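>>> predicted model, plus sequence, below.
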Amino acid sequence: MTDRTAPPTALRHTAPHRTDRTPRSRTMGIERRELLKWGAGLGAATVTGIALPGTAWAAAGATTPRGLPTDNWMSRLSGDLSLLDLTIPGTHDSCCENPAYGTEWSHTQNWGIPQQLTEGVRFLDIRCNGLQGAPDELGIYHSDAYQHIRLQDVLDRCRAFLQSHPGETVLMRLRNERAGGQSLDDTEFMRRVNHYFDGLGYRGLFHFYGWPTLATARGKVVLIADFANPWGLIDWSSGENGWFDTQDLWQTGGLDPLGTKGGRIVAQFDKAFLNPGHSKMFVNFLSYAGGYWPKTSSQALMDRTVYPYLNARTQQRARFGIVPMDFPDFHVNVLQMLIDKNFI
């Protein structure tokens, strides 16, 4: 597929019956009553009209070096622009805020979703398994480590932000993580996704088909499917397909693996710069694991490679596509320079 906007295809409103019984992990699962308690405490948007913690959007974000407010920077761009024409800062494993929910290996962010969005992040990397005691729901995981947040909590936070910032959009990679005792097969994952769309009423929050213009995407979550489906959605690739050209080297050998990763990052930035009319979305992950804690690799890559590259090109407009990163709070300068790329 080479067309930048695939034609709409009917998305099933009815879910297939579940055909398996996924084993339930005693260690990673939680009781239903605890799910509801944690969901409320983590800031699901509203319950019976009462705002819950984490959903107020009164505090504005910062401003970039070019003076753009980070909480509503997209609203200042022409609605005629395709999302393919933008530089879109993002986060990798967007909900992994607490090393207690895994280890420092699974800890990739300090900001929660509300602050990420307020600070200008517009791509979220959301990875799901099933939840013990909640047969229709999806929890957010890093591999088999449950992050104590459910998909509906993430969607409620996005909806609250977009209602307060209607000129913005959020791109969301929704991944079947397929890990641990709560791993789901393709059929069951699709059934639960349909439950969110129709049973829980989130269908209207999403844009489903093809890369839209910014005007079409405003106020919506643009769904990027990293799960098997027959629906004709934007189909994620960690390499290259008809939708994406992605750099996601997260592990390699050699004497200087971070040097190798840095070289891949620069090559992908250069490729995007040299192909401004490319029909695919470029993605350039700044994150790396490969034997390093994410905090260590993130800071080294930012200091050695990413910041010097961007700082030398502050007056050069570029369409870099989606740029996911770990710990943008440690490198706000990089986050803001990426936003500014859209206004040069």
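Thanks, I have it. Residues are numbered from 1 along each chain as shown.

>>> switch to C-alpha atoms for all contacts and neighbour counts from now on
Will do.

>>> please identify the helix or strand for V332.
Using DSSP states H and E, V332 sits within helix 332-340.

>>> how about Y141?
Going by DSSP H and E, Y141 is part of strand 134-142.

>>> for that strand, buried residues please.
D136, E137, L138, G139, I140, Y141, H142 (16 or more other CA atoms under 10 Å).

>>> which ones are touching Y307?
Neighbouring residues of Y307 by CA atoms under 8 Å, 6 or more residues apart in numbering: N333, V334.

>>> which SS state does it fall under?
helix (DSSP: H, G, I helix; E, B strand; the rest coil).

>>> go on, L124?
Once three-state DSSP is applied, L124 turns out strand.

>>> how many other residues sit next to it?
Residues lying near L124 (other CA atoms under 10 Å) number 27.

>>> give me the nearest residue to it, chain neighbours excluded.
M172 (4.9 Å; CA to CA, 6 or more residues apart in numbering).

>>> which of the helices or strands spans the one you found?
strand 170-176.

>>> kindly calculate the angle that that strand makes with strand 134-142.
Here strand 170-176 points in a direction 110 degrees away from that of strand 134-142 (axes from the mean of the first three to the mean of the last three CA atoms, to 10 degrees).

>>> which other helices and strands does strand 170-176 contact?
strand 123-131, strand 221-226 (3 or more CA pairs under 8 Å, 6 or more residues apart in numbering; DSSP states H and E).

>>> helix or strand next in line after it, which one?
helix 186-194.

>>> what angle sits between that next one and strand 123-131?
Going by the same axes, to 10 degrees, helix 186-194 makes 110 degrees with strand 123-131.

>>> helices or strands up against helix 186-194?
By 3+ CA pairs under 8 Å, 6+ apart, helix 186-194 packs against strand 134-142.

>>> report the buried residues of the helix holding V332.
Quick answer for helix 332-340 (16+ other CA under 10 Å): N333, V334, L335, Q336, M337, L338, I339, D340.

>>> how far off centre is that helix?
17 Å (CA atoms, centre = their mean, to the nearest Å).

>>> let's bring in a second model and compare:
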Amino acid sequence: MASVHDDAETKLAEISTGTAGGPAGGPAGGPTDLPPAMTRPASTEADLRPTLSQAASFAPLRAEPREGVGRRLLRGRAKSAELLTSDEWMYYLSDSTSIGRISIPGTHESCARYGKGNIFVPCQTLDVADQLDRGCRFLDIRCRVVGSGSDMSFAIHHGAYYQNIMFGDVQQKCADFLYSHPSEFILMRVKQEYSNESDETFRKIFNNRYLRSYYYTDGDIPTVGRARGKIVLLGDVAGLGGINYGGPDLVIQDDYGNSDPSVKFDEIWAQANASVVYRQPGDDRLYVNYVSANDPPWIAPDGYADLIQPPLYDAIWGNIEQWRTVGQLGVMPLDFFDSDDGWNEGLISGIVYWNYNW
């Protein structure tokens, strides 16, 4: 599993200090063809830290919805607003484009909605069907093996907590969505959680009980045309099939336990720069950039989302006009994806609209 954080951070440091080649640093300072990095919003480290009272009380940090640059741009783009809908936003993607060259919003711990009072368990408010309807195209599915013999199946868990849904139900919601929206595809990470069955047992259950023709199980990164109407399997169990989640075709940033939200934001933005700015021709790997994190016992997932997502909203919409013709953001899984109050609606649409230069 590759990481680009160190390399991207080095390049960003070169740019900011003027040691890189080109106009800022000159030929002696390094490579002369290094492009500028995407900018990030001006914020201090304190902006991404909870106050003592917030940390102590786990008070919700949710900001009031605001009409930022994203909504202003959307209001000025009547054609785009009419053509693109959240349930069929992939319709205008070229069939020949690699799915590694797309900006895709997704969810981390996609089914984690129930914590029985433990605020560190829920990561979403919407169920899978609503997530898909609102633009999500990457699902993070964690499966516990339950039952015995021929009755063995997958229950969806977040750690020890059963999420009141079975894998077959998740699969059916995805199949129903794809049947109604054949222009779309869904990336699905499948991982074993809270059970210790062998990889062989897990594979047999999946193949015998769940595998259907609408799964894409080849090991290569497909084009959009090959993926349409499919669940593109990202196997996080050895030998499960599909694209190997821990393999060389994925570049993953998933620092989920960082105690400093400002550092986590820097990691997210370094990965975004690696995908958009520094990616080499022919590099069609999937860049997966988790926006999610938590910091027990101080910041629960919803609080972390409240700290990280507003500046990310500003960063994406602040760079979209200049950089979306250069490269794509990759996959960005979020906690509390497009919650019922719509507070991060502009972030989701920003990731989606990055694909189109209208």
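Thanks, I have it. Every value quoted in this text rests on a predicted model; they were computed, and no experiment measured them.

>>> in the second structure, what stretch matches the helix holding V332 of the first structure?
Mapped onto the second structure using TM-score structural alignment, helix 332-340 of the first structure spans residues 345-353.

>>> tell me which residues are up against that stretch.
70-71, 89, 103-105, 135, 309, 312-313, 316-317, 320, 329, 337-338.

>>> what's the mean deviation for it versus the first structure?
In the superposition with the first structure, the average deviation recorded for stretch 345-353 of the second structure is 0.5 Å (mean CA distance after the TM-score superposition for the first structure).

>>> before we move on, back to that, got the buried residues of helix 332-340 of the first structure as TSV, with distance to G130 of the first structure columns?
Formatted as TSV, the buried residues of helix 332-340 of the first structure follow (distance: CA to CA, whole Å):
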residue	distance to G130 of the first structure
N333	37
V334	35
L335	32
Q336	35
M337	37
L338	34
I339	35
D340	38
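
>>> from those, pick the one nearest I126 of the first structure.
Nearest to I126 of the first structure out of these is L335 (CA to CA; 19.4 Å).

>>> from the middle of its chain, how far away would the strand holding Y141 of the first structure be?
With CA atoms, centre = their mean, you get 17 Å for strand 134-142 of the first structure.

>>> for stretch 111-123 of the second structure, same thing?
19 Å.

>>> can you check stretch 158-171 of the first structure too?
Taking mean C-alpha positions (CA atoms, centre = their mean), stretch 158-171 of the first structure and its chain are 14 Å apart.

>>> so it matches what in the second structure?
Using TM-score structural alignment, stretch 158-171 of the first structure pairs with 174-187 in the second structure.

>>> and the contacts of that stretch?
87-91, 128-129, 132-133, 137-139, 214, 227-234.

>>> list buried residues within the residues you listed.
87-91, 128, 132, 137-139, 214, 227-234.

>>> give the aligned equivalent of R212 of the second structure in the first structure.
In the first structure, R212 of the second structure lines up with R203, judged by TM-score structural alignment.

>>> confirm for me that D144 of the first structure is in contact with N176.
No: assessed by CA atoms under 8 Å, D144 of the first structure is found out of contact with N176, at 11.6 Å.

>>> so for those two, which sits in the more crowded spot?
N176 (24 against 20).

>>> hang on, isn't that one packed against G130?
No: contact criterion CA under 8 Å: N176 of the first structure and G130 do not qualify, at 9.3 Å.

>>> shared neighbours, these two?
In contact with both N176 of the first structure and G130: L184, using CA under 8 Å, 6+ apart.

>>> re the thing from before, okay, the helices and strands packed on strand 170-176 of the first structure in CSV with distance to E168 of the first structure next?
Output for these, formatted as CSV (distance: least, CA to CA, whole Å):
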stretch, distance to E168 of the first structure
strand 123-131, 11
strand 221-226, 9
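
>>> for H107 of the first structure, which of those is the nearest?
strand 123-131 (13.7 Å).

>>> equivalent range in the second structure for that closest one?
Counting by TM-score structural alignment, strand 123-131 of the first structure corresponds to 138-146 in the second structure.

>>> off-centre distance for that stretch?
16 Å.

>>> buried set for it?
Within stretch 138-146 of the second structure, the residues scored as buried using 16+ other CA under 10 Å are F138, L139, D140, I141, R142, C143, R144, V145.

>>> would you turn these into JSON lines with distance to S195 of the second structure?
Listed next are these as JSON lines, based on distance: CA to CA, whole Å:
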{"residue": "F138", "distance to S195 of the second structure": "23"}
{"residue": "L139", "distance to S195 of the second structure": "20"}
{"residue": "D140", "distance to S195 of the second structure": "17"}
{"residue": "I141", "distance to S195 of the second structure": "14"}
{"residue": "R142", "distance to S195 of the second structure": "10"}
{"residue": "C143", "distance to S195 of the second structure": "8"}
{"residue": "R144", "distance to S195 of the second structure": "5"}
{"residue": "V145", "distance to S195 of the second structure": "6"}
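
>>> of these, closest to Q54 of the second structure?
Nearest to Q54 of the second structure among these is D140, at 28.7 Å by CA to CA.

>>> please tell me how far that closest one sits from A55 of the second structure.
28 Å (CA to CA, to the nearest Å).
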